[in-house]
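1. Quick one: sequence and predicted model below, then my questions.
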Amino acid sequence: MKKLFTEFKNFAVKGNMIDMAIGIIIGTAFNNVVNTLVKKVVMPPLSLMTDDVNLANKKFVLRNATDGVEEVAIGYGEFIEVLIDFAIIAFTIFIMLKFIKRFKDKAEDPENKEVETPKDIQLLSNLEKLMAEQNKILLKKKE
């Protein structure tokens, strides 16, 4: 039991759990922003273009409501709104990842002097150069 607690403490303290919690909190907040964007900004003009049809209310009625029996319907309009939410979130994440990758590639390029290269990348680059020089020397000795 003590080993399990120690492993959990290491997991939580090393940042994995904290990073994950931060990501979930930011993701939830971003989801709220996108929901509001779709419902309050995107859908009203779309509604005007479709003769004031509210997409969220669109549905296929399978059984009409009668005395004591509820309506059974497939709400495809809400599903379309959720798909629009998903597309916006997915596109935003795609753009962010492209931006982060570009910045990371610049940072890891030892020849790029605009962005300071991380120490581990500098050391690996130096090691690569030293190994190339060593190989040249060894080849000359064999000849």
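-> On my side now, so go ahead.
2. can we go C-alpha only for contacts and neighbour counts from here?
-> Noted.
3. chain center to stretch 30-40, what's the gap?
-> Remark: stretch 30-40 is offset 16 Å from the chain centroid, using C-alpha atoms, centre = their mean, to the nearest Å.
4. Is residue 73 in a helix, a strand, or coil?
-> strand (DSSP: H, G, I helix; E, B strand; the rest coil).
5. distance of it from residue 57?
-> 11 Å (C-alpha to C-alpha, to the nearest Å).
6. More neighbours: the two, which one.
-> Higher neighbour count among residue 73 and residue 57: residue 73, with 14 against 11, using other C-alpha atoms under 10 Å.
7. Could you check how far the residue nearest the centre of the chain is from residue 87?
-> The chain has residue 93 as the residue nearest its centroid, 4.1 Å off, counting by C-alpha atoms, centre = their mean. Residue 93 is 10 Å from residue 87, where distance means C-alpha to C-alpha.
8. take the one below as the second:
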Amino acid sequence: MLKEFKAFISKGNVLEMAVGLIMATYFGAIVKSLVDDIIMPPIGKLLGGVDFSKLAYEIQAAGIDENGEEVAAVAINYGNFINTIITFIIVAWAIFMVVKAYNKMKKKQEEAPAAAPPAPTKEEVLLAEIRDLLKK
């Protein structure tokens, strides 16, 4: 079983998948930062100084319950949801562009004319001549 696991883990596909997963994770973090820190502040400023990360519909205000314990506010954070949707759209667009470029590259490879067959070797030419002489 250990030998099978070693064969599985040493395959190139597993390593490529791991690298792809790590890259995708950090690409998502970069896009999230882009949306939260670069894109949304100017949009919020254009819309009258709105901070999207703080937009929420409060269902229950924070306070103190009957036992004297502090109760956190209950809210629907739709501003964070808007940020997440914008992040998703940017990531989806980036993935679409990568897949489109990959498909275009594959199509060019498929359309490329096949290489001309190699010229016959000296032995093949000689055998063909002998065959033709025998036919006569």
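-> Done, it's in. Quick caveat: nothing in here was measured; it's all calculated off a predicted structure.
9. quick one: what's aligned to the residue nearest to the centre of the first structure in the second structure?
-> For residue 93 of the first structure, the aligned position in the second structure is residue 95, judged by TM-score structural alignment.
10. hey, which helix is longest across the first structure?
-> The residue-count maximum for a helix in the first structure (DSSP state H) belongs to helix 76-108.
11. Report the buried residues of that helix.
-> Residues 77, 78, 81, 82, 84, 85, 88, 89, 106, 107, 108 are the ones in helix 76-108 of the first structure that count as buried (16 or more other C-alpha atoms under 10 Å).
12. continuing past that helix, what's the next helix or strand?
-> Per DSSP states H and E, helix 76-108 of the first structure leads on to helix 119-142 as the next helix or strand towards the C-terminus.
13. Now do the buried residues in that following helix.
-> Neighbour counts using 16+ other C-alpha under 10 Å place 122, 125 of helix 119-142 of the first structure among the buried residues.
14. and if you look at stretch 51-66 of the second structure?
-> 51, 52, 53, 55.
15. Look up how far residue 47 of the first structure lies from the alignment partner in the first structure of residue 37 of the second structure.
-> Applying TM-score structural alignment, one finds that residue 37 of the second structure aligns to residue 40 in the first structure. Remark: distance between residue 40 of the first structure and residue 47 of the first structure (C-alpha to C-alpha) = 11 Å.
16. which position in the second structure aligns with residue 10 of the first structure?
-> Aligning on TM-score structural alignment places residue 10 of the first structure opposite residue 7 in the second structure.
17. How is residue 52 of the first structure assigned, secondary-structure-wise?
-> Residue 52 of the first structure falls in the coil class when you classify it by three-state DSSP.
18. Okay then, goodbye and thanks.
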